[in-house]
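1. all I have is the shape, not the residue letters:
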């Protein structure tokens, strides 16, 4: 079903008697004057998100040691100035009906909260880490229990910001802070024995929990808050799963089946991002088979090409019958599980 309408669609509505003559042009002019409220791949929207990511990067993991030498007071003043100015600008944009740039600016403001807390901790002397761990950019690189206050403050600030400017992208810095918190709490629990494998397991389970939480939220809010929650959950789950080492062929095959399952979830929820992550996982497994298991087979590339053509054909089939396939797949599930699934967004 089409999600955007043009003049031809409205003209057909007039011909069908749904609209009176002249109402189609009036409606079209009205829609043209409305500011965009839903994210899309319009150039302006891409610019909004790209600008936000650049600011987040500049004030996050690209913040160098040179900035640490300007002093904690100056660091706090700069962080607070960013937060206040970005929040004020976001509120101003929201008042003018520019919802997307307002929400993007608000999300950037939330992402800078850890820097402000970092400066406050150092000024008050409650900074829990030693001098070799004082670089703020390490917050994005290393698991340390000492970051917990920064992460908790970010979550609280994000929730408060959602009350001021309810925009889905604000979920992303909240989810990232919770992901970091899950790692740092695990480091605090395990101590110095917190291994790489344990970190991957924590990331995997955190991702699953996050996906479950946003499955409950999905379809129950006016705006699509689940999108960014799903993305954060998939990143944590998929990378935790994909980076796990195993010499068992059974485990590798299970990894492929899990990714096929993600592709099935994409059809159930009509969320393309599940299809993307699932396809990457299946492709990784097929690549492993190509280079390790069937390295000397002449037929494997041919078979794989046929499979690729089949996948493309399935994609075309899904595009044509998306609604019917989703409804049919959902009908095969138990009634209790069907009730848990969100209503489909158009």
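-> The structure has been received and is ready for your questions. All figures in this text were calculated on a predicted structure; none of them were measured in a lab.

2. switch to C-alpha atoms for all contacts and neighbour counts from now on
-> OK.

3. and the gap between residue 328 and residue 174?
-> The gap separating residue 328 from residue 174 is 35 Å, by Cα to Cα, to the nearest Å.

4. max-length helix in this structure?
-> Ranked by number of residues, the top helix in the chain under DSSP state H is helix 72-95.

5. need the next SSE after it, C-terminal direction.
-> Scanning the chain past helix 72-95 towards its C-terminal end, the next helix or strand to appear is helix 99-111 (assignment: DSSP states H and E).

6. relative to helix 72-95, how tilted is the helix or strand just after that next one?
-> Past helix 99-111, further along toward the C-terminus, the next helix or strand under DSSP H and E is helix 113-124. Interaxial angle of helix 113-124 relative to helix 72-95 (axes from the mean of the first three to the mean of the last three Cα atoms, to 10 degrees): 150 degrees.

7. give me the contacts around helix 113-124.
-> 59-60, 72-73, 75-76, 79-80, 83, 127, 136, 149-151, 153-154, 157 (Cα atoms under 8 Å, 6 or more residues apart in numbering).

8. go again with 7 Å.
-> Surrounding helix 113-124, the residues in contact under the criterion Cα atoms under 7 Å, 6 or more residues apart in numbering are 72, 75, 76, 79, 80, 127, 150, 151, 154.

9. let's bring in a second one:
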């Protein structure tokens, strides 16, 4: 539950606390939360600027950089990363500017694939042949990108050991998502692979990423920083797309697909993660669309039945909102303590 200064003033007006206590409490909480990301102009500028720098050194990298050669690219990327680390270290540890300092560390980690690409281009060492220019890294699935992704993950983990900044998990999760695709030709031992093989690897890789995200989630408190969000997001991307586009399946398999997506919606409540309900809802609606277009395309009452189901769900939501505390207390009483302990904490 979140509250603002007006809530404290309301508590003071109700005689629960004094006005002086409300002001003192708000000042103390503001001081405590000063390092947490907030939606204000300064933080928008911090993150927007960081994303521009990361984009400039990744998606918007021009072919002109190839003229520096592998050694030049490696040297430039390393110097850039070192500069970002030094300035970020000063901001984080000396000036106590956690957000801009943490973002500079994140930018430094994001330079890792470029540095490794330059080193590989320089030495001519590729796991599965020359993959092309660095710009192709974001466009083509190739096993030779694997070391770039692995290096980025390692660099991110090392940075997290010294700087507890949640956004550092973004390049790690992004690299894991790319790895879920680029590892396919390595696992199957060939550069050419079919779409089904890629989807299968993506799905299982996504499951592994979600398990890691869950383990991170239960070992950290979200009030200290959400270190699991990006892992959940990219894990769900890999899992859900692998699951949703596996090709032709019979009606029973499609029904199981719907149940899995309903399970994602349930998980969104248990884990308190909205991203699960987004993917789950899309999957359920995709299944309902399949029923409407293929199975019940000539059934006049199918839209009516769906309408009734939707209204019933809305009514259940109203009942839950009116009796939420009693329902939560009931479930807390029947859920074993051992199970409650493995759920994420706020």
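-> Yep, it's here. Since the structure is predicted, the reported quantities are computational estimates derived from the model, not experimental observations.

10. can you tell me which of the contacts of helix 113-124 of structure 1 lies nearest to residue 343 of structure 1?
-> Closest approach to residue 343 of structure 1 among the contacts of helix 113-124 of structure 1 (Cα to Cα): residue 154, at 30.6 Å.

11. once aligned to structure 2, how far is the helix or strand hosting that closest one on average?
-> Of the helices and strands defined by DSSP H and E, residue 154 of structure 1 is found in helix 148-164. Between helix 148-164 of structure 1 and its aligned partner residues in structure 2, the average distance after superposition works out to 1.5 Å, using mean Cα distance after the TM-score superposition for structure 1.

12. between residue 328 and residue 174 of structure 1, which is the more surrounded one?
-> Between residue 328 of structure 1 and residue 174, counted using other Cα atoms under 10 Å, residue 174 has the larger neighbour count: 25 against 12.

13. one step back: corresponding residues in structure 2 for the helix holding residue 154 of structure 1?
-> Equivalent residues of helix 148-164 of structure 1 are located at 146-162 in structure 2, counting by TM-score structural alignment.

14. pull out the buried positions in the matching stretch.
-> Within stretch 146-162 of structure 2, the residues that qualify as buried are 146-153, 155-157, 159-160, counting by 16 or more other Cα atoms under 10 Å.

15. again with stretch 252-272 of structure 1
-> Of the residues in stretch 252-272 of structure 1, those with enough neighbours to count as buried (16+ other Cα under 10 Å) are 252, 255-260, 262-271.

16. among those residues, name the ones in helices.
-> Using DSSP H, the members of the buried residues of stretch 252-272 of structure 1 that fall in helices are 252, 255-260, 262-269.

17. and the furthest pair within those residues?
-> Comparing every pair within those by Cα to Cα identifies 252 and 269 as the most remote, at 25.9 Å.

18. how about stretch 246-260 of structure 2, aligned to which bit of structure 1?
-> The counterpart of stretch 246-260 of structure 2 in structure 1, using TM-score structural alignment, spans residues 244-258.

19. same deal with stretch 270-290 of structure 2?
-> The alignment places stretch 270-290 of structure 2 over residues 268-288 of structure 1 (TM-score structural alignment).

20. those helices in the stretch 151-300 of structure 1, which residues are they?
-> 171-190, 196-217, 226-242, 249-269, 272-288, 299-320 (DSSP state H, counting those that start in this stretch).

21. average gap between the fifth one and structure 2?
-> Meaning helix 272-288 of structure 1. In this overlay with structure 2, the average offset of helix 272-288 of structure 1 from its partner residues is 1.2 Å by mean Cα distance after the TM-score superposition for structure 1.

22. what sits up against that helix?
-> Counting by Cα under 7 Å, 6+ apart, the neighbours of helix 272-288 of structure 1 from elsewhere in the structure are 256, 259, 260, 262, 263, 265, 266.

23. ok, the last one next?
-> Applying Cα under 7 Å, 6+ apart, the set of residues contacting helix 299-320 of structure 1 from outside is residue 294.

24. which of the buried residues of stretch 146-162 of structure 2 lies closest to residue 11 of structure 2?
-> Proximity of these to residue 11 of structure 2 was ranked by Cα to Cα; the top entry is residue 160 with 39.3 Å.

25. in contact with the closest one, which residues?
-> residue 168.
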